[in-house]
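>>> need a 3D model of the following:
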Amino acid sequence: MIFRLSGRSVALVSLIPLLFWLPSAMAQDAGIPGIPAFTVTPGEGQGTEEYSVSLQILAFMTALTFLPAMLMMMTSFTRIIVVFAILRQALGLQSTPSNQVLLGLTLFLTIFIMKPVFEEVNTLALQPYMQEEITSMEAVEQASLPFREFMMAQTRESDLALFMRISDEQAATPEDVSFWVLMPAFVTSELKTAFQIGFILFIPFLIIDMVVASVLMAMGMMMLSPIIISLPFKIMLFVLVDGWALIMGTLAASYGI
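Purely as a prediction, here's the structure:
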C-alpha cells in the first residue's frame, strides 16, 4: 500500500525536527543550562553510583508495570482469589458475585492481612529513603526483608527443597535462600493451601447436590437439572452459617492474624 502526501503534508512533516531543535537552540543562545535528565554520580564507596532523580523516576515507573505480578506472587492475593473462585463454583453460581466484586474483596482483604508487612516496609525502607538517609538500592534491599520473612513463614519446606534442588542451590540457613527460589516455592505453597481449603468448602455443597439428584431420580424426574433445585438450598445453607464472615475469618486466621 502506497501513501501519497500532498505538498502541505510534506511541509508539516519537515517541520517536526525543527520543533525539537528550536527550543534547545534558543536555550543555548540565551545561555540557559539544559536539564540534566540522566546523570550518574559516583558514590562514596568503591563501585557505587547515585542516579539522578529523573532516572530514579523512570526506573520507578518501569517497576510499576511489575506491580500486578508482585501483588499476586508476593502477598496473600493468590490464596484468597483461588478460594473465592472455588467457592463460587461450589455454589453453582457462574457470575455472581462478579469478577469485579471478588477482585475488590480480595484486594482489600489482602491489604488487611499484609498491613503489618506494609508498615514494616514503610518504617525500614520508605521513610528513610524519603528523608534521603539511604540510597534507592538500599531501600529496595530493606523493603525485601519483611516480604522475605512473610513468604518464608508461609512456604512449605518440601516446596522450598524442590526449587532448591531444581536450581541446584545450597543454603545453610533460610536467610541464604535466593529470592528467586523463594518466590516460586511460596506461590506453589499458596496454591496448595488454597486447593485444600477449596476441597473442604466443596464437601457440604456436593452433599446437597447428591441428595437432590437422588431424590429427583427416585421421583422419576430425570430430565430436570439437579442444579436448579439444589441452588436455593446451597445459598440458604451458606447464609445460615454466615459463610462470608466464616471464610474471610478463616483466610485471615490461616496467616496467623
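
>>> contacts and neighbour counts: CA atoms only from here.
Will do.

>>> can you give me the helices in the stretch 151-257 of the chain?
Assigned by DSSP state H, counting those that start in this stretch, the stretch 151-257 of the chain shows helices spanning 157-167, 179-218, 226-240, 243-253.

>>> now do the stretch 1-150 of the chain
Using DSSP H, counting those that start in this stretch, helices in the stretch 1-150 of the chain cover 7-29, 53-63, 67-73, 77-91, 99-121, 127-130, 136-154.

>>> circling back: among the helices of the stretch 151-257 of the chain, which comes closest to Val13?
Nearest to Val13, of all the helices of the stretch 151-257 of the chain, is helix 179-218, at 48.3 Å by CA to CA.

>>> another sequence for comparison is provided below:
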Amino acid sequence: MTRAVLRATVLLLLVLAPALGALVGSAGSASAAPAAPVSAPAAVSVAAVDEDGPGGPRGPGGPGGSDSSVTIDLEGLADKPSSSVTVLITLTLLSLLPAILLTCTSFTKILIVLGLTRNALGLQQTPPNQVLAGLALFLSLFIMAPVLSEMNDIGVQPYLDGEKTSTEAWDSGIEPLRTFMLHQAGDEELELLTNVADRDLPESREDVAMSTLVPAFILSELKQAFIIGFIIFIPFLVIDIVVSGALMALGMMMMPPVMVSLPFKLLLFVLVNGWGLVITSLVASYQ
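This is a model prediction of the structure:
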C-alpha cells in the first residue's frame, strides 16, 4: 500500500514538473522587468553626447524640422471650376447646340436661301439636303468665327482660369452674341415681339431682353432670306416665261416648259457663277 502511494506521488510530480518550470520562468522575467529603466539614462546620455552622429527622425517642431517640411500652395484652387462641373456644362451645351445653331446664328438664313436657289433652278433633289445643310453649317462657322472667338476670350477662358464666377462669365460671354443679333434684328420685329409680350418699349435697342431679342432675330433672318430668294427667282422666272411663249408660238402644247428651260437656267447660272454670287451676298449681308 505504501509503495503504491509512493509511485502515485512520483508520477504526479513528473507530470506537474513542466508546468512548475513555466511558472517559475514567467515569475523570473516579471521580476527582472523593473530593472530595465535603470539603464535608460545611460542610453539617453549617449545620444545627447553624440551630436554629430546620425539622428533619428525629427518632428516638424524639432531641430531641423523646417528642412523636411512640405509647403503646398492652394491659393486660387477653390476658385477654379471642378472637372465634373466643366463636363456637366459641356454636355448641357452639346444638348442645346442644335437649338442655339438654329435660333442664334446665321444658319437658318443661309439654309433657306440655298434651298430657294435650288427651287428657282427647277431642281428638286440636286444638290441634296445634306449638301446644302453642310454648306450652310460651314458658312455659319465662317461668319460666326469672330463672335465665337470673342466669347471664348472674355467669357469661357476667364471662367476656366477661375478669374470670373459663372454669373460674370455668362454676362461677359453672351455680350458678343447679343451685339451680333442686335445688328441683324430689325426695329419692326423688336417692337412687334415687345408688344406681343405685353412689355414696355425699352429706351434703346441695347436694353431689349434676350427673350425678346432671339425671336425678333429669327423673324428678321426669315424676312431677309425671302427677300434674297425673291431676287434670285426673278431671272429664272423670265427664262420660264420666254420658253413658255416660244413653245406656245410653235404649237408645242404637249412639251413641258421645264424640260426646255432647265438647260438654259443651268447655263445662265454657271456663266454668272451663281453659287459664288449667292454666297458672297450672304456673307456681305452680315458685314
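
>>> quick one: which of the helices of the stretch 151-257 of structure 1 is nearest Pro128 of structure 1?
helix 179-218 (23.0 Å).

>>> which residues in structure 2 does the closest one align to?
Per the alignment by TM-score structural alignment, helix 179-218 of structure 1 matches residues 210-249 in structure 2.

>>> and the matching stretch, which residues are buried?
212-221, 224-225, 228-229, 232-233, 236, 239-240, 243-244, 247 (16 or more other CA atoms under 10 Å).

>>> cool, stretch 152-164 of structure 1 as well?
Neighbour count says stretch 152-164 of structure 1 has 152, 154-156, 159-161, 163-164 buried, by 16+ other CA under 10 Å.

>>> ok, stretch 116-130 of structure 1 next?
Quick answer for stretch 116-130 of structure 1 (16+ other CA under 10 Å): 117-118, 120-122, 124-126, 128-129.

>>> mean per-residue distance, the match of helix 179-218 of structure 1 to structure 1?
Mean deviation of stretch 210-249 of structure 2 relative to structure 1 after superposition (mean CA distance after the TM-score superposition for structure 1): 0.5 Å.

>>> and Ala185 of structure 2? What does it align with in structure 1?
Match for Ala185 of structure 2 (TM-score structural alignment): Thr155.

>>> contact partners for the spatially closest residue to its match that is not a sequence neighbour?
By the measure of CA to CA, 6 or more residues apart in numbering, the closest residue to Thr155 of structure 1 outside its immediate chain neighbours is Phe186, 4.9 Å from it. Under the criterion of CA atoms under 8 Å, 6 or more residues apart in numbering, the contact list for Phe186 of structure 1 reads 73-74, 151-152, 154-156, 159-160.

>>> now swap in Gln124 of structure 2 and tell me
Arg118.

>>> and it, how far is that from Ser106 of structure 2?
24 Å (CA to CA, to the nearest Å).

>>> report the buried residues of stretch 85-92 of structure 2.
In stretch 85-92 of structure 2, counting by 16+ other CA under 10 Å, buried: nothing.

>>> how much does it stray from structure 1?
Stretch 85-92 of structure 2 sits 3.1 Å off on average (mean CA distance after the TM-score superposition for structure 1).

>>> what about the residue nearest the centre of structure 2, distance to Phe230 of structure 2?
In structure 2, the C-alpha closest to the average C-alpha coordinate belongs to Thr90, at a distance of 2.7 Å (CA atoms, centre = their mean). From Thr90 of structure 2 across to Phe230 of structure 2, the span is 40 Å (CA to CA).

>>> same question for Glu188 of structure 2.
In terms of CA to CA, Glu188 of structure 2 sits 21 Å off from Phe230 of structure 2.

>>> how about Leu193 of structure 2?
Taking CA to CA, one finds Leu193 of structure 2 at 25 Å from Phe230 of structure 2.

>>> again, but for Leu20 of structure 2
The value you get for Leu20 of structure 2 to Phe230 of structure 2, if CA to CA is used, is 119 Å.

>>> ditto for Met151 of structure 2
35 Å.

>>> what of Ala19 of structure 2?
117 Å.

>>> check Ile143 of structure 2 too.
In terms of CA to CA, Ile143 of structure 2 sits 23 Å off from Phe230 of structure 2.

>>> kindly report the same for Met248 of structure 2.
Taken as CA to CA, the span from Met248 of structure 2 to Phe230 of structure 2 is 26 Å.

>>> again with Asp198 of structure 2
With CA to CA as the criterion, Asp198 of structure 2 and Phe230 of structure 2 are 33 Å apart.

>>> also Ala27 of structure 2?
Distance from Ala27 of structure 2 to Phe230 of structure 2, by CA to CA: 115 Å.

>>> check Gly155 of structure 2 too.
When Gly155 of structure 2 is compared with Phe230 of structure 2 (using CA to CA), they lie 40 Å apart.

>>> same check on Met255 of structure 2?
Counting by CA to CA, the gap from Met255 of structure 2 to Phe230 of structure 2 is 27 Å.

>>> also Ser140 of structure 2?
22 Å.

>>> give me the stretch of structure 2 that stretch 232-248 of structure 1 matches.
Counting by TM-score structural alignment, stretch 232-248 of structure 1 corresponds to 263-279 in structure 2.

>>> tell me the buried residues in that stretch?
264-265, 269, 278-279.

>>> now do it: distance to the chain's middle.
40 Å (CA atoms, centre = their mean, to the nearest Å).

>>> identify the residues contacting it?
Stretch 263-279 of structure 2 is contacted by residues 121, 236, 239 when judged by CA under 8 Å, 6+ apart.

>>> so what touches stretch 129-140 of structure 2?
Against stretch 129-140 of structure 2 from outside (CA under 8 Å, 6+ apart): 105-107, 110-111, 114-115.

>>> that stretch against structure 1, how far on average?
Mean for stretch 129-140 of structure 2 is 0.9 Å (mean CA distance after the TM-score superposition for structure 1).

>>> mind listing what's buried in that stretch?
132-133, 135-137, 139-140.

>>> give the aligned range of it in structure 1.
Under the criterion TM-score structural alignment, stretch 129-140 of structure 2 matches residues 99-110.
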